[in-house]
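Student: Please find the sequence and the predicted model below.
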Amino acid sequence: MKSYYFDHAATTPMHPEVAKVMLAIMQGAGGNPSSMHAFGREAKLQVSRARDTIAAALGCKPTELVFTSGGTESDNAAIIGAAMAMRKNGKNHIITSTAEHHAVLHTCEFLSREGFSVTYLPVDGTGKVSPEDVAAAITPETGLITIMHGNNEVGTLNPIEAIGAVAKAQGVLFHVDAVQSFGLLDYRLQQIPVDFMSFSAHKINGPQGIGALYIANGTPFEPIAHGGSQERKRRAGTENVAGIAGFAKAVDICVNNRAEKQLLMDKLRKEWIGRLKAAMPDVEIIVNGDEADGLPHIVNLSFIGIDTETMLMSLDLAGIAASSGSACTSGALERSHVLRAMDLPEERLNSAVRFSFGLGNTVEELEDAAKIVETISARIRTNV
């Protein structure tokens, strides 16, 4: 049976060139970047080269990048690290939104149990945060604002430059989760009002288990990992040299192919919507999110009258990989907290499926897959 991978927002297949770079390091002599001998110096050189590559792609200084184990750790480090630093200045208020990734929401919940106050801003019907709502929520005790750029479930983009301007004007630190948008959007971090930004390699055809956190020079920050002086004493632990090198290679490929990839992903997303609607004229298919201002590779669709769980199980049996939302929670088969935050009607909430595209997907493949979805839809509606 042919398979169709339409879940790139959860994780992406590793690019062959990335695997090649990593394999060469893993089959090499090894070496701890903190060691003083030749093997250690070579490992440290690999890490430094990778940091330079990624920093150049992001428009920041190499010293402003901290390597982590992925997006979740980057989010945790930024939020907890900023919170602990701001508490020293008598501030204990954090602002976030109800549509954030759980790596942010659960971290904020943890901090609320540690004595911090958290304001959860609403989002509109497309999943977007209003800069005016952010400004209205700021108090003299506010020390941190954490808002994602591209939503991982519906693709909607938040106005981070406008929100960052509000934060800067009030002297509040600003963290952005850019895990889903990195690789598709061009960042010049020294030109935008952001203090922290989180990234993950496995969303851009790099390895799992490696990510990065941008910390603007001079930003108050308390490390959450202790034990060594790695990463300029901001993240203790022996560096994942092969993973870091693979991350840098994936970034290099992204930079050189970003424009082409954006066009292809946008084409695939629009083709998928059009083909499904044409194939199933008797099914009401609604796009959830902001079609005009969203990530090009993600589309969240409600198949009105068809239960999400039933659709996903049927798609899986037919060889089509899709999801109901974040891979970190989809195993629980819970209804999307993002769609609930958008205050969608129950019929849309209970029939939503996320499709996301990337390396290896083609228009021809979408044509075949749309016919399969049509068959599945007809069978489900017949048995209702």
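Tutor: Looks like it came in fine.
Student: hey, let's count contacts and neighbours off CA atoms from now on
Tutor: OK.
Student: quick one: contacts of stretch 351-367?
Tutor: Defining contact as C-alpha atoms under 8 Å, 6 or more residues apart in numbering, one finds that stretch 351-367 is touched by 4-9, 12-13, 153-154, 205, 265, 268-269, 271-272, 275, 297-308, 312, 322-325.
Student: residues near residue 116, how many?
Tutor: For residue 116, the count of nearby residues is 17 (other C-alpha atoms under 10 Å).
Student: thought it was touching residue 92?
Tutor: Yes - between residue 116 and residue 92 a contact is recorded at 5.0 Å, counting by C-alpha atoms under 8 Å.
Student: Do I have it right that residue 371 meets residue 280?
Tutor: No - contact between residue 371 and residue 280 fails when scored by C-alpha under 8 Å: they sit 9.3 Å apart.
Student: and those two? which has more neighbours close in?
Tutor: Set residue 371 next to residue 280 and count neighbours by other C-alpha under 10 Å: residue 280 wins out with 18 against 15.
Student: Report the contact partners of the more buried one.
Tutor: residue 374.
Student: Could you measure from it over to residue 212?
Tutor: 42 Å (C-alpha to C-alpha, to the nearest Å).
Student: and residue 281, helix, strand or coil?
Tutor: coil (DSSP: H, G, I helix; E, B strand; the rest coil).
Student: take the one below as the second:
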Amino acid sequence: MIPAHPGLRGGPVYLDYNATTPVDPRVVDAMLPHLGHYFGNPSSSHSYGDQPRRALDQARTQVAALIGAQPDEIVFTGSGSEADNLALRGAVLSSKVDRPHVITQVTEHPAVLETCRALERLHGTEVTYLPVDGDGLVAPAVLAAALTERTVLVSVMAANNETGALQSISELARITRAHGALFHCDAAQAAGKIPLGVREWGVDLLTVVGHKLYAPKGIGALYVRQGAALEPLLYGGGQEGGLRAGTENVALAVALGTAAELATEELADGAPGRIAGLRDSLHRRLADALPGRVHLNGPDTGRLPNTLNVSIDGTLGHELLAAAPGLAASTGSACHSGAHTPSPVLTAMGLDADRALGALRLSLGRWSTTGDIETAATALLKAAAAQ
């Protein structure tokens, strides 16, 4: 049984799970002993290091089980951004290719896009940014045409954080690896929400993020296929198989491991179907009350079960949410010095500025209920009627 979450009592309806998830109380319970009682260094040879070392090994096994990997293929990092940096910079800097070539897509997370730009600026790496179609998807043929003899890495996210669009990772990875390059997948949004397997997908590198998975912020992991060569970002004592120096944060690793195990259980119990039902109920309530005015952004099928990105004609997303204080969600725009600009993800999909500025990202999760959906729909409809 899922325990109640103290942080959600009496507050606004939380529909921003793609931004961050509440930390599961069971995760907190698992990590607390490693903030106090089990204080030892897992690298110590004496008895104080035994329990932290066993806990670290167990956490590695739990994360590996969620994604179908082997425990020794899991590298703990301080965040998803660090894991992405390790994958991209590590692959490029370990490459023997003269002026390596990297391929990504225009709607990737900034952790990937900004790393690519740094590689261009600092290391002379050539980067190709693939376009996406109206659903936000990369066409396999477009990827195949972009590969060159100097391509060392392709990085495409599993699921978009704004629209939930699911890429054809197994097909993209197959094309990439047949060409002899490594394939990295940022699965921050997908892990725990849909079944995934690194062997079935054929990826070489895959990012998992704790705070998208009901673990705390400040912990992530990178799956590194056995035999995949990476240059470390951090040098020192050789922890994490030599790929991430620094004494391990055992408590946060335990938290991520516990969160991964809980997610594995929920996937087996059909939790994604329950959440998808709530998401679709919210969509119907809005569409039925505002016929012809509610537009889905992204694919109808082939998206995360928890994600609904919609625009309502005649409204601005940030104004809708400001007029609905009982709801915590995100918009499809960014605010810079008081001016709102459309989401680059939505504009890359071909949406015009008005529709992109009207977008709402409503993302559900473990504690979402039918009552939440009713409250959210009522609040949004009331706010839309006032605009």
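Tutor: Right, received. Where do you want to start? None of these values were measured; they are calculated from a predicted model.
Student: picking up where we left off before, now for residue 371 and residue 280 of the first structure: what residues contact both?
Tutor: In contact with both residue 371 of the first structure and residue 280: no residue, using C-alpha under 8 Å, 6+ apart.
Student: helix or strand for residue 310 of the second structure, which one?
Tutor: strand 307-312 (DSSP states H and E).
Student: how far does that strand sit from the chain's center?
Tutor: 18 Å (C-alpha atoms, centre = their mean, to the nearest Å).
Student: so how far does that strand sit from its counterpart in the first structure?
Tutor: The superposed strand 307-312 of the second structure is, by mean C-alpha distance after the TM-score superposition for the first structure, a mean 0.8 Å from where its aligned residues fall in the first structure.
Student: which other helices and strands contact that strand?
Tutor: helix 271-289, strand 294-296, helix 353-357, strand 359-363 (3 or more C-alpha pairs under 8 Å, 6 or more residues apart in numbering; DSSP states H and E).
Student: Which residue range of the first structure does the third one align onto?
Tutor: Taking TM-score structural alignment as the measure, the first structure aligns residues 346-350 with helix 353-357 of the second structure.
Student: try the longest one
Tutor: Aligning helix 271-289 of the second structure against the first structure (TM-score structural alignment) gives residues 261-279.
Student: List the buried residues for the matching stretch?
Tutor: Neighbour counts over stretch 261-279 of the first structure (16 or more other C-alpha atoms under 10 Å) mark 261-262, 264-266, 268-269, 271-273, 275-277, 279 as buried.
Student: What of stretch 292-300 of the first structure?
Tutor: Buried, per 16+ other C-alpha under 10 Å, within stretch 292-300 of the first structure: 294-300.
Student: can you check stretch 337-349 of the second structure too?
Tutor: By neighbour count with 16+ other C-alpha under 10 Å, stretch 337-349 of the second structure contains the buried residues 342-349.
Student: Centroid-nearest residue for the second structure?
Tutor: residue 188 (2.1 Å; C-alpha atoms, centre = their mean).
Student: Report the contact partners of that one.
Tutor: Contacts here follow C-alpha under 8 Å, 6+ apart; on that basis residue 188 of the second structure touches 80, 207-209, 212.
Student: what residue of the first structure matches up with it?
Tutor: Counting by TM-score structural alignment, residue 188 of the second structure lines up with residue 179 in the first structure.
Student: How much space separates that match from residue 238 of the first structure?
Tutor: Per C-alpha to C-alpha, residue 179 of the first structure is found 23 Å from residue 238 of the first structure.
Student: Same question for residue 80 of the first structure.
Tutor: 21 Å.
Student: and those two? which has more neighbours close in?
Tutor: residue 80 (20 against 14).
Student: my guess is residue 65 of the first structure contacts residue 211, does it?
Tutor: No - between residue 65 of the first structure and residue 211 there is no contact under C-alpha under 8 Å: 10.0 Å.
Student: can you give me the helices in the stretch 51-200 of the second structure?
Tutor: Along the stretch 51-200 of the second structure, counting by DSSP state H, counting those that start in this stretch, helices occupy 80-94, 110-123, 140-146, 169-178, 198-201.
Student: number of nearby residues for residue 2 of the first structure?
Tutor: Applying other C-alpha under 10 Å, we find 8 residues neighbouring residue 2 of the first structure.
Student: and what of residue 316 of the first structure?
Tutor: If you count neighbours by other C-alpha under 10 Å, residue 316 of the first structure ends up with 14.
Student: what do you get for the one 4 residues further on?
Tutor: For residue 320 of the first structure, the number of neighbouring residues by other C-alpha under 10 Å comes to 21.
Student: And it? What does it align with in the second structure?
Tutor: Counting by TM-score structural alignment, residue 320 of the first structure lines up with residue 327 in the second structure.
Student: and that match, what does it touch?
Tutor: 12-15, 321, 376, 379.
Student: Tell me which helix or strand the nearest residue to residue 35 of the second structure once chain neighbours are set aside sits in.
Tutor: Nearest residue to residue 35 of the second structure in three dimensions, chain neighbours excluded: residue 251, at 6.1 Å (C-alpha to C-alpha, 6 or more residues apart in numbering). Element membership for residue 251 of the second structure (DSSP H and E) is helix 250-269.
Student: Against which helices or strands is that helix packed?
Tutor: Against helix 250-269 of the second structure (3+ C-alpha pairs under 8 Å, 6+ apart) you get helix 25-31, helix 50-67.
Student: just the ones you listed: most buried one?
Tutor: helix 50-67 (a mean of 21; mean count of other C-alpha atoms under 10 Å).
Student: and that helix, how far from the first structure on average?
Tutor: For helix 50-67 of the second structure, the mean deviation from the first structure after alignment is 1.3 Å (mean C-alpha distance after the TM-score superposition for the first structure).
Student: residues contacting residue 155 of the first structure?
Tutor: For residue 155 of the first structure, the contacting residues are 289-290, 294-300, by C-alpha under 8 Å, 6+ apart.
Student: Among those, which one sits closest to residue 232 of the first structure?
Tutor: residue 295 (33.6 Å; C-alpha to C-alpha).
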